[in-house]
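Participant: Return atomic coordinates for the entry below.
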Amino acid sequence: NMFLVPALQWPGMNIVQGKDDIFLDLKQKFWNTYKTGLMYWPFVQLTNFSLVPVHWRTAYTGLCGFLWATFLCFSQQSGDGTLTSVFTFLRKKEASAVERPPEK
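Facilitator: All right, here's what the predicted structure looks like:
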């Protein structure tokens, strides 16, 4: 189940990183990530079964799973488990790229 991945991922990563409280990320981010998943996956499956041709469905869900895994990795490092944190991060990156002069 894709909703339970953060529950397993965060304590494991915190052990590897040597953090003192291995459940801190889980306590702080799980419910936000769970709610985000409840908004993301039903939309993915609705479009999958209503718009995507049968022969493309596996590839489509694979792509959506890759995007979800990318979101989980971002959330582990910098986010708070919400899509808002991703958009805020992307806007900051875009703004900093505009401010910097091109390197020669």
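Participant: all contacts plus neighbour counts: C-alpha atoms, from now on.
Facilitator: Will do.
Participant: which residue is nearest the middle of the protein?
Facilitator: F71 (1.6 Å; C-alpha atoms, centre = their mean).
Participant: So that residue versus W41, what's the distance?
Facilitator: Taking C-alpha to C-alpha, to the nearest Å as the measure, F71 falls 13 Å from W41.
Participant: contacts for stretch 8-23?
Facilitator: 25-26, 76 (C-alpha atoms under 8 Å, 6 or more residues apart in numbering).
Participant: Neighbour-wise, which one of those leads?
Facilitator: D25 (21 neighbours; other C-alpha atoms under 10 Å).
Participant: ok, for that one, nearest residue in space, not its chain neighbours?
Facilitator: W10 (6.2 Å; C-alpha to C-alpha, 6 or more residues apart in numbering).
Participant: To compare against the first, here's the next sequence to fold:
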Amino acid sequence: MRSGVVGAILQEKDDIFLDLKQKFWNTYLSGLVYWPFVPLTNFSLVPVQWRTAYAGVCGFLWAIFVCVSQQSGDGTLKSAFTILRTKWTSAMEGSPEK
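Facilitator: Now for the predicted structure:
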């Protein structure tokens, strides 16, 4: 969440800790739900040669979640999925049919 404070400073917001106050615990709890399953699945289901790539993809997905949460969510996985689903369906509706 440190980047949230830096972003608030760069955006010259009045309360630079507002995002941290509003989203820290939700994001922290979401991480407690997400991250234990990453090593569990990595070491039990993923072949040895793919484990580094799998962990990298999981980290990339977490970074996307944090960015979406910082932009318009409340720090919960539910809000991130709702935002992504809304954007996905609007993109699919706007795509030209063949």
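Participant: ok, now which ones touch the residue nearest to the centre of structure 1?
Facilitator: Counting by C-alpha under 8 Å, 6+ apart, F71 of structure 1 touches V86.
Participant: Helix, strand, or coil at it?
Facilitator: helix (DSSP: H, G, I helix; E, B strand; the rest coil).
Participant: Check D21 of structure 1 too.
Facilitator: coil.
Participant: residue in structure 2 matching the residue nearest to the centre of structure 1?
Facilitator: Using TM-score structural alignment as the criterion, F71 of structure 1 maps onto F65 of structure 2.
Participant: Likewise for M13 of structure 1?
Facilitator: Aligning on TM-score structural alignment places M13 of structure 1 opposite G7 in structure 2.
Participant: Against D15 of structure 2, how distant is that match?
Facilitator: 12 Å.
Participant: Just want to know which of those two has more residues nearby.
Facilitator: G7 (15 against 11).
Participant: Now do the SS call for that one.
Facilitator: helix.
Participant: measure it to G94 of structure 2 for me?
Facilitator: In terms of C-alpha to C-alpha, G7 of structure 2 sits 31 Å off from G94 of structure 2.
Participant: before we move on, what about S30 of structure 2?
Facilitator: Counting by C-alpha to C-alpha, the gap from S30 of structure 2 to G94 of structure 2 is 31 Å.
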